[in-house]
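Undergrad: Prediction below, plus the sequence it came from.
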Amino acid sequence: MGDLIDLVVTEKSAVAHGVTAVTLRHPEGRRLPDWSPGAHLDLVLPNGMVRQYSLCGDRWDSGSYRVGVLREPSGRGGSAFVHDRLRCGDRIAASAPRNNFRLAPSPGYLFLAGGIGITPLLPMIHQAALVGVDWHLLYGGKSLGSMAFRDELAGHGDRATVVPQDELGLLDLPAHLPPPGSDTRIHCCGPTPLLEALERLTAGYPAGQVRTERFVPAAETSAARDEPFEVELRRTGVTVVVQPRQSVLDAINAVGANVLSSCRQGTCGTCETAVIEGRPEHRDSILDDSERAAADCLFPCVSRSGSGRLVLDA
């Protein structure tokens, strides 16, 4: 995660049923690190939990960060803490913004959001509007009351199509998708059924035209390496043997690597670690095909070794 930033909660408000927006600033009013649309923060909550949230505020406001947090009744407790116990004035440590879901330059965009998946798309929409390119948002949710930031989207008129499922049904993806190979790029964030439907419909699209961000990991179809392998930690100066039922993250942290993690599912990117030597077996839901082929990083919470030995920058 690198050096942490000290932040303080300055605003907290409900923006939809079950969704809370939190604004964070530096305690001394200092400028915060810049970020780009699609970026997220790793927040170290006052109770010690580390959680990842997409930045959804004004990227040109150098003094504040805003995140939107959906209450997850079946979650691990991070969202419940934010909703029930986090207060204005509380201090929070955060990573510098990191972006695994960048807005690719294009003359046109189709943004697809499902539920809280609207959060990383909001800054993309603002950027597209700012530079004057063609864009359209298709935003689905269970009901109007559960769909956050509708007031901000209202100013964009018919460029933003809001589809509450209880009134209008599911998003009609085929009616809105651009043809494969067109100049319109698709950026989508939302629950697994939305992403799976999009993947089926765009299976023949060229690489790079469709970009997605997941809440939960994609189903893994390849077999995991089922024998022990060595991991050398170059900076720590230790070599550890990772057992078949042990994560690389647990193994390297047990010998002093101190790599922070959040989701432990290969979706947030908090534990990203550089690979110096060896061939990683990628099992995350973050990297695209070209990034996997580069073999210069891995997410040790889920990824393993495709060779007998890895050397990591940890």
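TA: Received it, and whenever you're ready, just let me know what you need.
Undergrad: alpha carbons only for contacts and neighbour counts from here, please
TA: Will do.
Undergrad: Surely residue 12 and residue 19 touch.
TA: No - with contacts defined as CA atoms under 8 Å, residue 12 does not count as touching residue 19, sitting 10.6 Å away.
Undergrad: Go through the longest strand anywhere in the chain and flag the buried ones.
TA: In the chain, with assignment by DSSP state E, the single longest strand is strand 5-16. Within strand 5-16, the residues scored as buried using 16 or more other CA atoms under 10 Å are 5-10, 12, 15-16.
Undergrad: Over to stretch 272-292?
TA: Taking 16+ other CA under 10 Å as the neighbour-count basis, stretch 272-292 is seen to contain the buried residues 272-273, 275-287, 292.
Undergrad: Next step: these restricted to helices.
TA: Counted as lying in helices by DSSP state H, out of these, are residue 292.
Undergrad: Let me know the closest of the buried residues of stretch 272-292 to residue 154.
TA: Using CA to CA, the shortest approach to residue 154 within the buried residues of stretch 272-292 belongs to residue 286, at 31.0 Å.
Undergrad: what's the distance between the closest residue to that closest one other than its chain neighbours and residue 297?
TA: Setting aside the residues directly before and after it, residue 286 is nearest to residue 267 in space (CA to CA, 6 or more residues apart in numbering), at 5.9 Å. Distance check for residue 267 against residue 297: by CA to CA, to the nearest Å, it reads 14 Å.
Undergrad: Against that first model, consider the following:
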Amino acid sequence: MAPAARTAGDSGQRIGSPGADEEITVDVVRRRSVADDVLELTLVRPTADPLPQWTPGAHVDVLLPTGIVRQYSLCGDPGETGSWRIGVLREPAGRGGSAWLHDHAVEGTELVLRGPRNNFPLVDAERYVFVAGGVGITPVLPMVHAAERAGRPWVLWYGGRRRSSMAFLEELGGYGDRVRPRPEDESGQLDLATVLAEQEPGTLYYCCGPSGLIDAMRSRCQGMPSGSLRVERFSAVPQPAVEEPDGGIEVVCRRSGLTVAVPPGTSILDAVRQAGVDVLSSCTEGICGTCETTVLDGVPEHRDSLLTEDEQEAGDTMMICVSRALGDRLVLDL
């Protein structure tokens, strides 16, 4: 699964490989169960050509035959250019993407991907504390391997409902007591007071998992130096209702030479697409970064779950799938 959101003060940049918006055709060459309801897929190009380079924390868009687009973290080795791995949790309450992959992505199945893009990059630090909940282990797994190769001290706290539901425990087993599994049915929920008990200077904290875990980490890390905590979300942060101008807003698409009226209740993304402007998007929830657009004039009313507080304050870019304007006009680089 993936993506995405950084926390306030995070100076890491969203990273896309050259051509990250291009579509890539791959074949499933291996599928295996790595935990209860978690499927690992190994993907290669049918031509055997190398896949684009990526860095720990990156995700890809999977463009399913049903028309659904879903994001999944790359959880293999970034140095392995011949294949990619993704981990897919079956989500019964989801919109059908994970179910399709579980039911239909057998060996030999052709899939179309887009990416990779990294909203959750691993930044160089003196030491790391990784915190993963459930399938949140997928972007963290290559981070652990990278920290180990770099010779940086690290520890991984890994929570789950039960051991059988916790993916990649076997792969992590060689790291000994630096990996600290906490199945809820054995030891209760992750004790964040213990996780954060030793706050050594130069430590970066990376957290991915359910919203409750991320919110609790953010609350407990408020007194840390700016940028100490970096997070990735799988679902958007609920946003309060806002009043919009009765006539909606006006969006000037500078490169296209179009001025588009965006009525209340219609996203900027939908409005500009209806006007003929070609814009890529994936999640339509403000968490993946695909539709991020440069703001040339006007003040965005940010409603995404990806930009940091500093980035939102700067107002240089916005996620047009969910965000609006703090006035009645925006000029965008579209």
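TA: Perfect, thanks for sending it. Being a predicted model, the structure only gives us computed values, none of them experimental.
Undergrad: Between the buried residues of strand 5-16 of structure 1, which sits nearest residue 222 of structure 1?
TA: residue 5 (38.2 Å).
Undergrad: Find the nearest non-adjacent residue to that closest one, please.
TA: residue 94 (5.1 Å).
Undergrad: List the residues that contact the equivalent of that neighbour over in structure 2.
TA: When structure 2 is aligned by TM-score structural alignment, residue 94 of structure 1 is paired with residue 113. For residue 113 of structure 2, the contacting residues are 23-26, 60-63, taking CA atoms under 8 Å, 6 or more residues apart in numbering as the criterion.
Undergrad: Secondary structure of residue 113 of structure 2: a strand, I assume?
TA: Yes - counting by DSSP: H, G, I helix; E, B strand; the rest coil, residue 113 of structure 2 falls inside a strand.
Undergrad: Would you map the strands across the stretch 1-150 of structure 1?
TA: Remark: strands of the stretch 1-150 of structure 1, listed N- to C-terminal, are 5-16, 19-25, 40-44, 50-54, 64-70, 91-94, 108-114, 134-141; assignment by DSSP state E, counting those that start in this stretch.
Undergrad: what's the closest of the ones you listed to residue 32 of structure 1?
TA: Per CA to CA, nearest to residue 32 of structure 1 of those: strand 64-70, 6.9 Å.
Undergrad: which part of structure 2 lines up with that closest one?
TA: Applying TM-score structural alignment, one finds that strand 64-70 of structure 1 aligns to the residue range 83-89 of structure 2.
Undergrad: Stretch 5-17 of structure 1 too?
TA: Following TM-score structural alignment, the partner segment of stretch 5-17 of structure 1 in structure 2 covers residues 24-36.
Undergrad: ditto for stretch 264-275 of structure 1
TA: Using TM-score structural alignment, stretch 264-275 of structure 1 pairs with 284-295 in structure 2.
Undergrad: Over to the matching stretch now: how far is its first residue from its last?
TA: Chord length of stretch 284-295 of structure 2, first to last residue, is 18 Å (CA to CA).
Undergrad: next one: stretch 272-284 of structure 1
TA: Taking CA to CA, the first and last residues of stretch 272-284 of structure 1 lie 10 Å apart.
Undergrad: cool, stretch 152-162 of structure 1 as well?
TA: Start and end residues of stretch 152-162 of structure 1 are separated by 12 Å (CA to CA).
Undergrad: who touches it?
TA: Residues outside stretch 152-162 of structure 1 that contact it (CA under 8 Å, 6+ apart) are 135-140.
Undergrad: where in structure 2 is the aligned partner of it, by residue range?
TA: So stretch 152-162 of structure 1 is aligned with residues 171-181, judged by TM-score structural alignment.
Undergrad: hmm, back to that, as CSV, the buried residues of strand 5-16 of structure 1 with distance to residue 102 of structure 1 would be great.
TA: Output for the buried residues of strand 5-16 of structure 1, formatted as CSV (distance: CA to CA, whole Å):
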residue, distance to residue 102 of structure 1
5, 22
6, 25
7, 24
8, 27
9, 26
10, 27
12, 27
15, 25
16, 26
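Undergrad: follow-up on the earlier one: state the distance from the residue nearest to residue 5 of structure 1 to residue 40 of structure 1.
TA: 10 Å.
Undergrad: again, but for residue 4 of structure 1
TA: Between residue 4 of structure 1 and residue 40 of structure 1 the computed distance is 14 Å (CA to CA).
Undergrad: cool, and residue 167 of structure 1?
TA: Residue 167 of structure 1 sits 32 Å away from residue 40 of structure 1, going by CA to CA.
Undergrad: When those two are compared, which one has more neighbours?
TA: Under the criterion of other CA atoms under 10 Å, the comparison of residue 167 of structure 1 against residue 40 puts residue 40 first, with 28 against 10.
Undergrad: so what corresponds to the more buried one in structure 2?
TA: Residue pairing (TM-score structural alignment): residue 40 of structure 1 is matched to residue 59 of structure 2.
Undergrad: do residue 309 of structure 1 as well
TA: Counting by TM-score structural alignment, which is the criterion used here, residue 309 of structure 1 corresponds to residue 329 in structure 2.
Undergrad: Tell me how many other residues surround residue 226 of structure 1.
TA: Burial of residue 226 of structure 1 is recorded as 10 neighbouring residues (other CA under 10 Å).
Undergrad: Having no further points to raise, I will conclude here.
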